[in-house]
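Q: Attaching a predicted model along with its sequence, questions to come.
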Amino acid sequence: MYRFAIILLSAILFAFVLARPADEISAPSAPSALTTTTTPATILKQIDVTNPDGSYNNSYETSNGIKVENAGYLKKIIVPKQESSDGQVIEEHEELVLVQTGLYSYSDPEGNIITLRYIADENGFQPQGDHLPVPPV
């Protein structure tokens, strides 16, 4: 019984510590700490289309220069015959996967426009952008 009470009180104390207002959290004291301003941005343009076949297209642009575009559709793939870890054989079959393509862009603190294009499909998330590191060849 006492263990339960101690665990419960510890959890409540932990929740209070995490829930304290942000202005009570100590800010970095270093003068070189990056400071940002939080100017509210407004949505200048927004498109949101969802089709009966499950495909969609959405995008938005904000007053602070952020642009986001995203499109998705369902694609049939053939999953080859395979064996599970417990020795069960899974026969070749078709599956539907969601393919998403898109991009987003924003300005970094130095004013450079950062753009990331991506595709996410049965091969995973595949980002492309000039700001991303290039693996050695």
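A: Structure's in. What do you need?
Q: use CA for all of it now, contacts and neighbours both
A: Fine.
Q: Return the distance of the longest strand along the chain from the chain's centre.
A: Longest strand of the chain, by residue count under DSSP state E: strand 93-107. Relative to the centre of its chain, strand 93-107 is centred 12 Å away, using Cα atoms, centre = their mean, to the nearest Å.
Q: ditto for stretch 53-70
A: 14 Å.
Q: Mind listing what's buried along that stretch?
A: 55-57, 59-62, 66-70 (16 or more other Cα atoms under 10 Å).
Q: Check it against this one:
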Amino acid sequence: MKFFVLFACLLAVAFANEDADVLRSESEVNPEGFKYAYEFSNSIKAEQQGDLKDGEEWVVKGDSSYTSPEGEPISISYLADANGYQVISANPPLPTPPPIPEAILKAIAYIEAHPSQE
């Protein structure tokens, strides 16, 4: 959760050198979760909501967007839960990761074929 708050702060600081007015600023924190939203006149927007499931697992959803110096709209929607950080959508789309090297695939196959014996 600290990562997401840090990310939002860094996004805001990245454009802090521009003159921007706060158009919207909301936040709520309680024992079961939190949510915040902000919007600036220089196109920066972010919203995030986190809920504590079963008293021990955080589920965090968020969106953020801004316009790049080149005028291109940049946005990302994400989910973070027990399965880790997952990008739901991004504009521009995230690049496709490179294929797994053959040597790594062989190593994984070997480890699966020869499990640890304790």
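A: Now that the structure is in, tell me what you want to look at. None of the values given here were measured: they were computed from a predicted structure.
Q: can you tell me which residues contact Arg24 of the second structure?
A: Residues counted as contacts of Arg24 of the second structure (Cα atoms under 8 Å, 6 or more residues apart in numbering) are 37-40.
Q: Need those in a markdown table (columns: secondary structure and distance to Gly55 of the second structure).
A: As requested, the contacts of Arg24 of the second structure are arranged in a markdown table below (DSSP: H, G, I helix; E, B strand; the rest coil; distance: Cα to Cα, whole Å):
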| residue | secondary structure | distance to Gly55 of the second structure |
| --- | --- | --- |
| Ala37 | strand | 24 |
| Tyr38 | strand | 27 |
| Glu39 | strand | 31 |
| Phe40 | strand | 34 |
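Q: and which of those is nearest to Asp54 of the second structure?
A: Ala37 (24.7 Å; Cα to Cα).
Q: residues touching the closest one, list them.
A: Counting by Cα under 8 Å, 6+ apart, Ala37 of the second structure has contacts 24-27, 45-48.
Q: ranges for the helices of the first structure?
A: Using DSSP state H, the helices of the first structure run over residues 2-18.
Q: Any figure for the gap between the spatially most central residue of the second structure and Asp21 of the second structure?
A: The centre of the second structure sits closest to Tyr78, judged by Cα atoms, centre = their mean, with a distance of 4.9 Å. The gap separating Tyr78 of the second structure from Asp21 of the second structure is 26 Å, by Cα to Cα, to the nearest Å.
Q: Could you do Lys53 of the second structure as well?
A: 36 Å.
Q: now the strands for the second structure?
A: Counting by DSSP E, the strands of the second structure are 22-30, 33-40, 45-53, 57-67, 73-81, 84-91.
Q: Can I get the ones you listed in TSV including distance to Phe7 of the second structure?
A: TSV is the format used below for these (distance: least, Cα to Cα, whole Å):
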stretch	distance to Phe7 of the second structure
strand 22-30	16
strand 33-40	13
strand 45-53	10
strand 57-67	10
strand 73-81	12
strand 84-91	13
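Q: Of the ones you listed, give the one that comes closest to Tyr110 of the second structure.
A: Per Cα to Cα, nearest to Tyr110 of the second structure of these: strand 84-91, 26.7 Å.
Q: For the closest one, which outside residues touch it?
A: Under Cα under 8 Å, 6+ apart, the answer for strand 84-91 of the second structure is 73-80.
Q: tell me the angle that strand makes with strand 73-81.
A: 160 degrees (axes from the mean of the first three to the mean of the last three Cα atoms, to 10 degrees).
Q: so how far is strand 84-91 of the second structure off the chain centroid?
A: Worked out by Cα atoms, centre = their mean, strand 84-91 of the second structure lies 7 Å from the chain centre.
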